[in-house]
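next one to model:
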Amino acid sequence: MTALTLENFLPYRLSIASNAVSDAVASAYRALFGLKIPEWRLVTILAEGGAMSQQALCGRTRMDKVTVSRAAIALSERGLISRASNPGDQRSHLLTLSKAGWELYEEVAPKALELERQVFAGFSDAERQLLREMLDRIETAVERLEAKG
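Next comes the predicted model:
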């Protein structure tokens, strides 16, 4: 039997790296804009994809319903998102960025790109592209595992 060593266990290492990056991002967004990571993710997804239900946001962000709901409430209370009836499902609402939400996005997005540049400054363009491709493959493999149940 092969022993499990966390330092060599790739899912663990991926989680640690992800948490480290998320912590750095969270600190910057909280200090500059008073945003938590789930709130920033919702702002970004809505900026990229337009109006969406909370269920769709859960799928896009891979965050649970409670986290998405709390983030949506916080953003709504700050006037950053608007809720409208969902013509396709009367039990849900569509969330969209308000004018203030768009203004925030346009202010935060360049800072997010700069943070990404700093984190990956030691990587070549080819290495960054390879990492993106590898992450895509990991996500696809996980989706296949989840589909098998």
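
contacts and neighbour counts: CA atoms only from here.
Fine.

residue 74 in helix, strand or coil?
helix (DSSP: H, G, I helix; E, B strand; the rest coil).

OK, contacts around the residue nearest the centre of the chain?
With distances taken as C-alpha atoms, centre = their mean, residue 41 lies nearest the centre of the chain, 4.0 Å away. Neighbouring residues of residue 41 by C-alpha atoms under 8 Å, 6 or more residues apart in numbering: residue 61.

what helix or strand is it on?
In the assignment (DSSP states H and E), residue 41 maps to helix 37-49.

following that helix, which helix or strand comes up?
Next element after helix 37-49 (DSSP H and E): helix 54-61.

can you map out the helices along the chain?
Along the chain, the stretches classed as helices by DSSP state H are 10-33, 37-49, 54-61, 65-77, 99-119, 125-148.

dump the ones you listed to JSON lines, plus distance to residue 91.
Converted to JSON lines, these look like this (distance: least, C-alpha to C-alpha, whole Å):
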{"stretch": "helix 10-33", "distance to residue 91": "32"}
{"stretch": "helix 37-49", "distance to residue 91": "20"}
{"stretch": "helix 54-61", "distance to residue 91": "11"}
{"stretch": "helix 65-77", "distance to residue 91": "15"}
{"stretch": "helix 99-119", "distance to residue 91": "24"}
{"stretch": "helix 125-148", "distance to residue 91": "27"}
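
next up, for comparison:
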Amino acid sequence: MLQQGICVATAKGKRKEAPPSFRNLLTFRLHRVARISERISEQYYRKQLNLSLPECRVIGITAGYGSVSFKRVAAAANLEKSYASRVVSALVERGIMEKLVNPSDSRSVLLQLTEQGKAVHAETFAMALALNDLLQLPFASAQVDAFLSFLTTLEQQLDRTSGLIESGGDLASATPAVAPMPESDSPEEARSFELDRNFARQLHDMLGKYLAAEG
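Purely as a prediction, here's the structure:
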């Protein structure tokens, strides 16, 4: 677990526990990492394609569906409907996206990429892969797999926590949805667990150094 307090040296050379800091909490670090990642991606796509990060997300989501409702795109991109509408309008004006009549609901429209939009998507996806590979350079493939597995479980836990908060539940009484990993006599499983533990330690140290430099 990420430590909530750190040891600091006093004037007499002794060490004592520093006051707890939000900077050491998992939620705080995730927020910082997400903001840094978004800023890098925004600069990257703006410079190379003159597209904002939300525009790239909308393009990618639409490409994945072929044709899709505006409501689904806005939800998948995690954008407010009013902002998503402006993003879509900008892409339509640039000839990247087009609106179609929704045959199953006359009150809504379907979105799909134009031929130009498909070419833009191919270029955007190639750039996303390059950025993804760059961010993974410090890690072994097993570490990346472990981290992606961690993120999947974290997303599920965030969804459960959101529901608990909305229903007025008590966070302190919440029980973990995932049981602890049982002990195993298998050398391969033991090695995998050790790898995951080392990866978690490396990730913690790396984030700490990076956020300290950013602060």
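
ok, back up a step: next one: the helix holding residue 41 of structure 1 to chain centre, how far?
The chain centre lies 7 Å from the centre of helix 37-49 of structure 1; the measure is C-alpha atoms, centre = their mean, to the nearest Å.

just tell me the aligned range of it in structure 2.
Residues 53-65 of structure 2 are where helix 37-49 of structure 1 lands when matched by TM-score structural alignment.

in structure 2, what residues pair with stretch 105-124 of structure 1?
Going by TM-score structural alignment: stretch 105-124 of structure 1 matches residues 121-140.

mind listing residues that contact the matching stretch?
45, 49, 56, 59-60, 63, 144.

so for that stretch, what gets flagged as buried?
Using 16 or more other C-alpha atoms under 10 Å as the test for burial, stretch 121-140 of structure 2 gives 121, 124, 127-128.

same check, this time on stretch 36-53 of structure 1
In stretch 36-53 of structure 1, counting by 16+ other C-alpha under 10 Å, buried: 36-47, 51-53.

kindly report the same for stretch 33-53 of structure 2.
Under the neighbour-count criterion of 16+ other C-alpha under 10 Å, stretch 33-53 of structure 2 has 41-42, 44-45, 51-53 buried.

same thing with stretch 126-143 of structure 1?
Buried, per 16+ other C-alpha under 10 Å, within stretch 126-143 of structure 1: nothing.

quick check: it compared with structure 2, mean distance?
Compared with structure 2 after fitting, stretch 126-143 of structure 1 has a mean deviation of 1.4 Å; criterion: mean C-alpha distance after the TM-score superposition for structure 1.

run through who's touching that stretch.
Taking C-alpha under 8 Å, 6+ apart as the rule, stretch 126-143 of structure 1 contacts residue 120.

do you know which of the helices of structure 1 lies nearest residue 85 of structure 1?
Checking those against residue 85 of structure 1 by C-alpha to C-alpha gives helix 54-61 as the closest, at 12.1 Å.

average offset of the closest one relative to structure 2?
Looks like 1.4 Å for helix 54-61 of structure 1 (mean C-alpha distance after the TM-score superposition for structure 1).

the inter-axis angle of that helix versus helix 37-49?
100 degrees (axes from the mean of the first three to the mean of the last three C-alpha atoms, to 10 degrees).

what's in contact with helix 54-61 of structure 1?
Contacts of helix 54-61 of structure 1 (C-alpha under 8 Å, 6+ apart): 41-42, 45, 64-65, 68-69, 92-95.

what's the spacing between the residue nearest to the centre of structure 1 and residue 57 of structure 1?
Residue 41 of structure 1 is 9 Å from residue 57 of structure 1, where distance means C-alpha to C-alpha, to the nearest Å.

next one: residue 14 of structure 1
As judged by C-alpha to C-alpha, residue 14 of structure 1 and residue 57 of structure 1 stand 23 Å apart.

please apply the same query to residue 30 of structure 1.
Distance from residue 30 of structure 1 to residue 57 of structure 1, by C-alpha to C-alpha: 21 Å.

check residue 18 of structure 1 too.
20 Å.

can you check residue 64 of structure 1 too?
9 Å.

so for those two, which residue has more residues nearby?
More neighbours surround residue 57 than the other of residue 64 of structure 1 and residue 57, with 23 against 13 (other C-alpha atoms under 10 Å).

just give me the neighbour total for the counterpart of residue 107 of structure 2 in structure 1.
With TM-score structural alignment defining the correspondence, residue 107 of structure 2 maps onto residue 91 in structure 1. Applying other C-alpha under 10 Å, we find 8 other residues in the vicinity of residue 91 of structure 1.

show me the contacts for residue 91 of structure 1.
Residue 91 of structure 1 neighbours (C-alpha under 8 Å, 6+ apart): none.
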